[in-house]
Structure formats: structure tokens, C-alpha cells
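Enquirer: show me how the following folds:
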Amino acid sequence: MRSEKEMYDLILNVAKSLPQVKAVALTGSRANQVAPKDIFQDYDVVYFVEEKKPLLRDRSWLEGFGKRVIMQCPEEMDLFPATLGECFTFLMLFSDGNRIDLMLCPIKNKQEWLVTEKNVEVLWDPTQLLSFLNDGSKKMPYLVKKPTQAEFLDCCNEFWWVSTYVVKGLRRQENLYAIDHLYGNCQRELRRLLTWHVASRQNYTIDTGKNDKYLLKLLSTDTSQQFTQLLDFTTRIKIWESLFSTQQFFHQTAINYADKFDFSYDLETAEDVLNYCRQWAPSDFNANCK
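Expert: Purely as a prediction, here's the structure:
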């Protein structure tokens, strides 16, 4: 696997060989000094270009990065359309395991691009195109923000409302529908609540990462194991068990958080939804949920 130095040298050498490229910046986790470092980190790179069309017409220059396993260009996809405006991206995984997410950003769109990025490090800027970054970097940590009362109530309402969708899917024997709502909605709101909870202990100075990827490491061992045990969806009865365990977990965590910060919590609605779900659980399972 090519080393970090080799990759940076390669990224800059390719850029300098292209007359359209006027500056190079690094974003993502490699530009975030507090992000854990490992060999799976992407090289999120931005080439600032005067004109991107020549680089899109003739893409032979991409071969300079090495042999690719797979490449994706979101801006050219119909099923997964990109939302980057005038920018264009090449997402590339190479045979040695390195990955480069390379964006071509027109110079005229640089300020618009900067709004979407929290961490930026300038790698090459011979004409001071990015001088507005002052010291050549932009560092804004992805800290968990303390919720308002309204945000807390929205989180709770979403959790309890979507719980009823899980019941509907299970009673119809539509396991995928039930799992999608349980994991994709209910447990996502539980993760949000746990994120707020753990961040409050550190005065909201932590970053749980994209898709909460650091969350389990920030929780206590017992709490982390408790959440992990919710993820068994192998049978319909396991999904029922996960639903009720998720509800009890969320309910107690919400009560504790509301008490700690003097937030109001709709206890009546939570209990009503719990009772509703229990009424529809299988008869041989319902007794264990009360």
C-alpha cells in the first residue's frame, strides 16, 4: 500500500501536470486533526480549476493515480444524483487499498464550496487563490450541538410515532418494512438522544462522526453493549424483542435527559404508544413485555 507521503506527492504531481488546476486542497477526516487515523481514511481532495470540461472529455490523466478497482462519478448517475452544483467528483478505490475522492471545483464556485466544508487544508496554492483562508486552513470541529426543548420533543415524537409503523410491518409479516423503520428511524433517534446524552457530560465538545461512527466508543461499555444487542433482526420474534428493548432504552434515556436539563417530556404519549404496541405483540410474547 502506498504511504501517505507517496499519495500526497502523487496528488500534487498530477495536479501540477494539468494546466487547468490552479490550487489543491484537502478536506474530510485527513484535514481533521482530532479524527482517528488509519489506513482506511479517504484522501478527500479538491482540484480548483478554471475549466473542468477538458478534464471530463479526456480522462486519461486519471490513470496517473494508479490501477483502479472501481470508480463512481455521482454527477453522471441517474439513480443517485449528486447535489454539488457545478462541482464534479471522481470517487476512486485503487488496487493497493488507497482511496481518493477527487472533486473538480470551478474557481468561480470556491466560496460556495467552502460553505459546505468545515475542515480544509491547503496543499498547493501557487497563485494565492485560497489566500482568504488566512493561515491556509479552515478548522471547524463537528461538535454535537446542545438541543433545544423543541428539538428534544421532535426527537421523542418521531421515535414514538414511527414505532407504530414497526408494529404495522410486523403484523403484516412485512419484515423488511418493519426493520427499515426500526433501524432507520427509531434507532436513529435513539442514537441522536444518546449522542446528546454523552455530549452533555463533556459540555458538548465531542464529535460522534459521520453516521455516529464514534458513538459506541464514547458510551460506557454497558451502554454500548445494550445498544449493540438491539441489532438482531434475524427473525420476526427478534424484531419484536428489538422494538420493545429499543423503546425501553429510549424511554429511560429520555426521562433521564429531561430530568437533567429540566426539559418537558411527553410521558403520557410514550406510555400510550408502549401500551398500543404491546396490544399487537404476539400473545406468547406479550407477557414478557409488561
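
Enquirer: from here on, just use CA atoms for contacts and neighbour counts.
Expert: Noted.

Enquirer: what's the neighbour count on the nearest residue to Asp207 once chain neighbours are set aside?
Expert: Leaving aside its chain neighbours, Asp207 sits nearest to Leu143 (4.8 Å; criterion: C-alpha to C-alpha, 6 or more residues apart in numbering). The tally of other residues near Leu143 (other C-alpha atoms under 10 Å) stands at 13.

Enquirer: residues touching Leu143, list them.
Expert: 204-208 (C-alpha atoms under 8 Å, 6 or more residues apart in numbering).

Enquirer: need those residues in JSON lines with neighbour count and secondary structure, can you?
Expert: Listed next are the contacts of Leu143 as JSON lines, based on neighbours: other C-alpha atoms under 10 Å; DSSP: H, G, I helix; E, B strand; the rest coil:
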{"residue": "Tyr204", "neighbour count": "16", "secondary structure": "coil"}
{"residue": "Thr205", "neighbour count": "14", "secondary structure": "coil"}
{"residue": "Ile206", "neighbour count": "22", "secondary structure": "coil"}
{"residue": "Asp207", "neighbour count": "20", "secondary structure": "coil"}
{"residue": "Thr208", "neighbour count": "19", "secondary structure": "coil"}
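
Enquirer: between the residues you listed, which sits nearest Leu182?
Expert: Proximity to Leu182 was ranked across the contacts of Leu143 by C-alpha to C-alpha; first place goes to Thr208, at 21.0 Å.

Enquirer: distance of the closest one relative to Asp154?
Expert: Here the criterion is C-alpha to C-alpha, to the nearest Å. By it, Thr208 lies 20 Å from Asp154.

Enquirer: cool, and Gln229?
Expert: When distances are taken as C-alpha to C-alpha, Gln229 and Asp154 turn out to be 26 Å apart.

Enquirer: next structured bit after the host helix or strand of Lys168?
Expert: Applying DSSP states H and E as the criterion places Lys168 in helix 149-171. From helix 149-171 onward toward the C-terminus, using DSSP H and E, the following helix or strand is helix 175-181.

Enquirer: which parts of that following helix are buried?
Expert: Neighbour-count burial for helix 175-181, with 16 or more other C-alpha atoms under 10 Å as criterion, is recorded at 175, 177-179, 181.

Enquirer: burial check on the nearest residue to Leu190 once chain neighbours are set aside, number of neighbours?
Expert: Nearest residue to Leu190 in three dimensions, chain neighbours excluded: Phe250, at 5.7 Å (C-alpha to C-alpha, 6+ apart). In terms of burial, Phe250 registers 23 neighbours under the definition other C-alpha under 10 Å.

Enquirer: just Glu51 next, same as before
Expert: The criterion is other C-alpha under 10 Å. On that basis, Glu51 has 16 neighbouring residues.

Enquirer: sequence B follows; please return its structure for comparison with A:
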Amino acid sequence: MRNEQEMMKKLIDFAKNDDRIRLVTLEGSRTNPNIPPDPFQDYDLSYFVTDMDSFKENDQWLQVFGKPVMMQKPEDMELFPPELGNWYSYLILFEDWNKLDLTLIPVHEANDYFTHSDGLVQVLLDKDNLVKHEVIANDHQYWIKKPTAREFDDCCNEFWMVSTYVVKGLGRKEILFAIDHLNEIARPNLLRMMAWNIGSEQGYHFSVGKNYKFINRYLPDADWEKLLSTYVENGYEEMWQSLFTCYELFRNYSKAVSESFGYKYPDYDEVITKYTKSIYRN
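Expert: So this is what the prediction gives:
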């Protein structure tokens, strides 16, 4: 696998030698000083260009970065409609297993890019002095934030209401329906509540990572093990127990958050727990 210095040199040298490319930025985890580097990190780059169509005519120019073994062009797919407007992206896995996520952006949209940036941006090349302000990469946008009373109640409401869909799926013997609602909606709100409690105890100057991937660093070992046990979903009884453990964890953490911030603890818990147990017994 080529190292970071080799990859970055190739990506920047190409941009330096191509007059169509006026500005180059690096995004994502490689700009974040709080993320330890590892060989699995993508190279997330953007080229701001004067002529999009000339790049899109064919993909041969990408060969300069290495031999692709897999490539996806999200803006050229039918099943998954594009979401980037005038931008065009290439997701490339090379034969040495480096992965490049390269986005082409019309150069006149540079201001919009920086306006809507998540903060994890580093300017690598600026041929025309387009960037008039200092850009310092930071992950502040992803730091834990103190919830308002309404946000707290909304989270509780969503968790307990969506749990009824999990129950319904299990009651009907529709396990994939139940798994989907637990994984996609209910558990993410449990993780959100856990993060809020971590913030209340340790402050709001850090992130627990994308998809809460670092949350185990801040949880008691027993709670981390309980959380992991909720991912056991290979049968109906296993799903019921995962759901009940989610209830237990959400109850404990939401009560802690309500006490910490002086927010009213809602009565959703009592009602939905009673409902769930009545269906489970049948």
C-alpha cells in the first residue's frame, strides 16, 4: 500500500500540472487532528475545475492515481439518484487498497462549498488565491451539544413510539421489519441519549465520532457490554431480549439526562413498556 506522502504527492502534482484545476481541498478524517491515522482512511479530495465536461468525457485520466479495481460514480447512477447538484464524484478502490473519494466542483461554487462545509477542510492548493480567509480544520460541528427540553422530549418520543413498530414486527413474526426499526431508528436515539449524558458529565468540547464509533471510550464497561448485546438479532427471543435491554439502557440514560438538565421525564416509558410486555407474553 502506498503511504500518505506518496498518495498526496500524486494527487497534488496532478492538480498542479492541470490548468483546469484551480483549487484543491482535503476533507474528512485526514484533516481531523482528533482522529488517529490508520491505513483505512479514505483520501477525500475536491478538485475545483473550470471545465467539468472534459473530465467526465472518459475515466482514463484517473489511471494516473493508480489502477482501480472498483469504482463508483454516484452522480451517474439510476437506482440511487444523485444528490450533489452540479458536483461529480468518483469513489475509487485501487489495487494497493488505498481508497480515493474525489469530487469535481465547478470553480465558481467555491464560496458555497466553504459556506456549507462541516469544518473538516484543509486547503492544499489555491492557484488563484480564491480562498480569502484562513481555513483551519476542526470537528466542532460534530461535538456533543446540550439538548433543549424539546429535543430531549422529541428523542424520548421517537424512541418509545418507534419501539411499538419493533413490537408489532415481532408480534407478527416479521423479524426483518422489527430489526429494521430497531437498527435504523430506535437504537440511534438510544445512542443519542447516551451521548447527551456523556456531554452532561464531561463537557461539550469533543465528539464521540461518526456513527458514535468512539462512544465506548466514555461508557462504563457494563453498559458497553449491554449495548453490544442489543445487536444480537438472529431469532425472535434474541430480538425481544435486545429490545428489553434497549429499554433498560434508554430508561437509565434518559432519566440521568432529565435530572442533569432539570427536564421533565415523560411518561412514554411506562405506557410502552406495559404494551410491550403484554404482546411478549402472548
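
Enquirer: TM-score for these two?
Expert: Once superposed, chain against chain, the TM-score is 0.95 (TM-score structural alignment, normalised by the length of structure 2); 280 aligned residues with a C-alpha RMSD of 1.4 Å.

Enquirer: which one in structure 2 is aligned with the residue nearest to Asp207 of structure 1?
Expert: With TM-score structural alignment as the criterion, Leu143 of structure 1 lines up with Trp143 in structure 2.

Enquirer: report the separation between the residue nearest the centre of structure 2 and Ile198 of structure 2.
Expert: With the centre of structure 2 defined as its mean C-alpha position, the nearest residue by C-alpha atoms, centre = their mean is Lys210, 4.3 Å away. In this view, Lys210 of structure 2 and Ile198 of structure 2 are 16 Å apart by C-alpha to C-alpha.

Enquirer: could you give the angle of the longest helix seen in structure 1 to helix 149-171?
Expert: Taking DSSP state H as the assignment, the helix of structure 1 that covers the most residues is helix 236-261. Note on geometry: by axes from the mean of the first three to the mean of the last three C-alpha atoms, to 10 degrees, helix 236-261 of structure 1 and helix 149-171 are set 170 degrees apart in direction.

Enquirer: how close does helix 236-261 of structure 1 sit to structure 2?
Expert: Once the two are superposed, helix 236-261 of structure 1 sits an average of 0.9 Å from its aligned residues in structure 2 (mean C-alpha distance after the TM-score superposition for structure 1).

Enquirer: how about that helix: buried residues?
Expert: Across helix 236-261 of structure 1, burial judged by 16+ other C-alpha under 10 Å covers 236, 239-247, 249-251, 253-254, 257-258.

Enquirer: ok, stretch 149-164 of structure 2 next?
Expert: Residues of stretch 149-164 of structure 2 classed as buried under the neighbour-count rule (16+ other C-alpha under 10 Å) are 152-153, 155-157, 159-160, 162-164.

Enquirer: any residues touching it, and which ones?
Expert: When contacts are taken as C-alpha under 8 Å, 6+ apart, the neighbours of stretch 149-164 of structure 2 outside the stretch itself are 181-182, 185-187, 189-190, 193, 243, 254, 263, 265-266, 268-269, 272, 276.

Enquirer: surely Asp269 of structure 2 is in contact with Phe250?
Expert: No: with contacts counted by C-alpha atoms under 8 Å, Asp269 of structure 2 stays clear of Phe250, the gap being 9.2 Å.

Enquirer: to which secondary structure element type does the residue nearest to Asp207 of structure 1 belong?
Expert: For Leu143 of structure 1, the reduced secondary structure class is coil; criterion used: DSSP: H, G, I helix; E, B strand; the rest coil.

Enquirer: doesn't Phe132 of structure 1 lie inside a helix?
Expert: Yes: applying three-state DSSP, one finds Phe132 of structure 1 inside a helix.

Enquirer: now the helices for structure 2?
Expert: Counting by DSSP H, residue ranges of the helices within structure 2 are 4-16, 52-56, 110-115, 149-171, 175-181, 187-202, 221-229, 236-261, 268-281.

Enquirer: so which of those helices comes closest to Val64 of structure 2?
Expert: Put simply, out of the helices of structure 2 the one that sits nearest Val64 of structure 2 is helix 4-16, at 8.0 Å, with distance taken as C-alpha to C-alpha.

Enquirer: that closest one vs structure 1, mean deviation?
Expert: When structure 1 is superposed, helix 4-16 of structure 2 averages 0.9 Å from its matched positions, counting by mean C-alpha distance after the TM-score superposition for structure 1.

Enquirer: chain neighbours aside, what residue packs nearest to His251 of structure 1?
Expert: Closest residue to His251 of structure 1 in three dimensions, ignoring its sequence neighbours and counting by C-alpha to C-alpha, 6+ apart: Ala270, at 7.3 Å.

Enquirer: the one you found contacts Ala254, correct?
Expert: No: applying C-alpha under 8 Å, one finds Ala270 of structure 1 not in contact with Ala254, separated by 10.2 Å.

Enquirer: quick one: neighbours of Gly203 of structure 2, just the number.
Expert: That count, for Gly203 of structure 2 with other C-alpha under 10 Å as the rule, works out to 14.

Enquirer: which residues touch the closest residue to His181 of structure 1 other than its chain neighbours?
Expert: Nearest in space to His181 of structure 1, with sequence neighbours left out and distances taken as C-alpha to C-alpha, 6+ apart, is Val166 at 6.0 Å. If you count contacts by C-alpha under 8 Å, 6+ apart, Val166 of structure 1 has them with 177-179, 181-182, 243.

Enquirer: related to what we said a few turns ago, roughly how far apart are the residue nearest to Asp207 of structure 1 and Asn275 of structure 1?
Expert: Applying C-alpha to C-alpha, one obtains 37 Å for the distance of Leu143 of structure 1 from Asn275 of structure 1.

Enquirer: try Ala35 of structure 1
Expert: With the distance defined as C-alpha to C-alpha, Ala35 of structure 1 ends up 43 Å from Asn275 of structure 1.

Enquirer: which of these two has more neighbours?
Expert: Neighbour tally, Ala35 of structure 1 and Asn275, criterion other C-alpha under 10 Å: the higher count belongs to Ala35, 16 against 13.
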